[in-house]
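Participant: Structure of the sequence below:
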Amino acid sequence: MSAVVDNTNHTFHPTVFILKAIPGLEKIQFWNSMPFCIMYMMSLGGNSLLIILIWMEQSLHEPMYLFLAMLAMSDILLSNIIMPKMLALFWFQAGSISFQACITQMFFVIFIFITESTVLLAMAFDRYVAICFPLRYTVILTPSVIGKIAGFSVVRGLVMTSPFVFLVERLPFCGNNIIFDTYCEMSKISKLACADITANSIYTLVVSFLSTGLDVLLVSISYVFILQAVFRLPSRDAQLKALGTCSSHVCVILMFYLPAYLTVTVSHFDYGVLLSNLYVVVPPALNPIIYGVRTKQIRGFVTSRLSWLGL
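Facilitator: Sure thing, here's the model as predicted:
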């Protein structure tokens, strides 16, 4: 393995890492690439269309849809960071990736995951205010507040993710440089080091608790209050209408968090790699479909434009 030496801290870094796709499925990896490529195109097309619709339609300039545009932007970034290299690996066996490129990819994957989790929390807060304090909705969620939430989600992601780069950079790599995955995942990079990675593991647990763990707890609490408010509504129709406004958000939350925790549980199995790869491409592809189908305003806007075009 070729490596470079950093004379300032005497650590050895490999010149390149070698990505090895999905263990056990190497012979059919070209055909495996087809659904990944389709979902990549769906993610780019669907999320881009969603952002354009929200930008063009004045009636969609509301907190709920602005948060949805942030989610769509995060999904586009995540897809573009992972999918081009993944498809190059599947199609051309281009598994070589430089050390710095690998660390950069790792950084952005973690950063976007934390940012997207923050946006989902903000969307839960939006539904909480809309249902529990409907008369104060526009007073609480002003454009200024939405801007601050967007800024906070980015700053939170940067602050929590940046130490990971230092923790990996300090490790000496003096053995295997093969990563059995299609992208640079934090734990798999750390396990290649010939040094104690306890600090990496502890920080990963801390960040997991302070980001997704805390977000899941707060989202759950918000929905407890939401359900209490819904069941106090006088009519069943009003209750169903209120719950309907939350359905898309609940679907996206379940699709975001449940596969993530399942991926961690089965990551030590070969097919856990396949699941982790599906996790980073399926939600970005399906999120715009879920919101497009289940959100009346977006569905109506698309239908009216298609009718105008004579389709």
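Participant: make it CA atoms for all contacts and neighbour counts henceforth
Facilitator: OK.
Participant: can you list contacts of the helix or strand hosting residue 208?
Facilitator: For residue 208, the host element (DSSP states H and E) is helix 198-208. Here helix 198-208 makes contact (Cα atoms under 8 Å, 6 or more residues apart in numbering) with 160, 164, 167, 168, 187, 190.
Participant: before we move on, what about stretch 245-255?
Facilitator: Stretch 245-255 is touched from outside by 120, 123, 124, 127, 283, 287, 290, 291, 294, 295, with contacts defined as Cα under 8 Å, 6+ apart.
Participant: Which ones among these lie within strands?
Facilitator: Using DSSP state E, no member of the contacts of stretch 245-255 sits in strands.
Participant: In three-state terms, label residue 97 for me.
Facilitator: Put simply, residue 97 is strand when judged by DSSP: H, G, I helix; E, B strand; the rest coil.
Participant: Could you report the distance from it to residue 79?
Facilitator: 17 Å (Cα to Cα, to the nearest Å).
Participant: Neighbour count for the two, which is higher?
Facilitator: Using other Cα atoms under 10 Å as the criterion, residue 97 and residue 79 rank with residue 79 on top: 22 against 17.
Participant: Could you also give me the structure for this second sequence? I'd like to compare it with the first:
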Amino acid sequence: MFQHPGDSNISKFQVSEFILMGFPGIHTWQHWLSLPLALLYLLALTANILILIIINQEATLHQPMYFFLGVLAVVDMGLATTIMPKILAILWFSAKAISLPECFAQMYVIHCFVAMESGIFVCMAIDRYIAICKPLRYPAIVTDSFVVKATVFMALRNSLATIPVPVLAAQRHYCSQNQIEHCLCSNLGVTSLSCDDRTINSVYQLLLAWTLMGSDLALIFLSYALILHSVLKLNSAEAASKALSTCTSHLILILFFYTVIVVISITHNAAMTLPLVPVLLNVLHNVIPPALNPMVYALKNRELRQGLYKVLKMDKEN
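Facilitator: Okay, the predicted model is just below:
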């Protein structure tokens, strides 16, 4: 039996672009969200640029902890810039179309930056563990070489481990639907439109979450458990308080970062009844931490505050 030529053309049809519809259920008034999102994006860029300027200008901040904070600022700006211009273009100009290569590139960069942020949190946790639990050995262990090697390792780990995400997505066949009920190209949102089996995409997404995020979270938990154990053995309450104060801002950001990831994972299962919730959380998770991270550190860290006053030409003593 021979297949009709028309049937063959239909089976081989591939969409040339995706349409990012925006926030599901509120398409008629979603443009009103552009103002708070634009302000958050502007705040993220301004705050992180200020952090980089302060760290660069203040010699007292040329330390491993602040170097990691500088890398985090760069990652945060990269993450926010990966998604916000396109989201604002959708909300302001209805520029919803995105080519397949652009969509897969955005998917890759988002995964890479999110994993990189998680990796930097691990580096910062290890730095605080050595500083508090092994203070005498800290200068010998956490050297400039150590900081560079840790950062390069995290960059290579995350950039290589996330490559299969867009590659597997690009191998799917998109033959009918091309409208994505989202503001960005998420892996599961895009591959749900494919006409063939996407099991491998879901499996790798789960594997990536457990191996990267899971191992990072385990190392962070272990580091802070050892820090807490060490601090509780201190006889001086003042010394214990001072030791913990250096970790407070870090813990706040870690709790927010991983809590939102867990909530997004849970709400994704309820996407059929409340599709807006996981989409909104996903967008906010990519823009709120970049705006929140520098402010939390600036508020909780005296050296950063002093550097900020100097940069802003405010001669204020703390």
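Participant: Let me see the TM-score of these two.
Facilitator: The TM-score (TM-score structural alignment, normalised by the length of structure 1) is 0.94; 301 aligned residues with a Cα RMSD of 1.4 Å.
Participant: that older thread, buried members of the contacts of helix 198-208 of structure 1 into PyMOL, please.
Facilitator: Buried residues within the contacts of helix 198-208 of structure 1, by 16 or more other Cα atoms under 10 Å, are selected in PyMOL with:
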select buried, resi 160+164+168+190
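Participant: Could you single out the nearest of the contacts of helix 198-208 of structure 1 to residue 209 of structure 1?
Facilitator: Closest approach to residue 209 of structure 1 among the contacts of helix 198-208 of structure 1 (Cα to Cα): residue 160, at 11.2 Å.
Participant: re earlier: post-alignment, the helix holding residue 208 of structure 1 versus structure 2, mean distance?
Facilitator: For helix 198-208 of structure 1, the mean deviation from structure 2 after alignment is 0.9 Å (mean Cα distance after the TM-score superposition for structure 1).
Participant: residues of that helix that come out buried?
Facilitator: For helix 198-208 of structure 1, a neighbour-count test (16+ other Cα under 10 Å) marks 200, 204, 207 as buried.
Participant: Name the next helix or strand downstream of it, please.
Facilitator: helix 214-231.
Participant: how big's the offset between that following helix and structure 2?
Facilitator: Counting by mean Cα distance after the TM-score superposition for structure 1, helix 214-231 of structure 1 comes out at 0.6 Å.
Participant: Which parts of the next helix or strand after that helix count as buried, going by neighbours?
Facilitator: Downstream of helix 214-231 of structure 1, the next assigned helix or strand under DSSP H and E is helix 236-266. By 16+ other Cα under 10 Å, the buried positions in helix 236-266 of structure 1 come out as 239, 242-243, 245-246, 248-250, 252-253, 255-257, 259-260, 263.
Participant: how about the helices in structure 1?
Facilitator: Using DSSP state H, the helices of structure 1 run over residues 29-56, 63-92, 99-132, 137-140, 143-169, 186-190, 198-208, 214-231, 236-266, 270-294, 296-308.
Participant: Now tabulate these in JSON lines and tack on distance to residue 15 of structure 1.
Facilitator: What follows is the helices of structure 1, written out as JSON lines (distance: least, Cα to Cα, whole Å):
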{"stretch": "helix 29-56", "distance to residue 15 of structure 1": "26"}
{"stretch": "helix 63-92", "distance to residue 15 of structure 1": "17"}
{"stretch": "helix 99-132", "distance to residue 15 of structure 1": "6"}
{"stretch": "helix 137-140", "distance to residue 15 of structure 1": "51"}
{"stretch": "helix 143-169", "distance to residue 15 of structure 1": "13"}
{"stretch": "helix 186-190", "distance to residue 15 of structure 1": "14"}
{"stretch": "helix 198-208", "distance to residue 15 of structure 1": "21"}
{"stretch": "helix 214-231", "distance to residue 15 of structure 1": "37"}
{"stretch": "helix 236-266", "distance to residue 15 of structure 1": "28"}
{"stretch": "helix 270-294", "distance to residue 15 of structure 1": "24"}
{"stretch": "helix 296-308", "distance to residue 15 of structure 1": "48"}
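Participant: Those helices: which one's closest to residue 12 of structure 1?
Facilitator: helix 143-169 (9.3 Å).
Participant: after superposition, how close is that closest one to structure 2?
Facilitator: Helix 143-169 of structure 1 versus its aligned partner: 0.9 Å mean (mean Cα distance after the TM-score superposition for structure 1).
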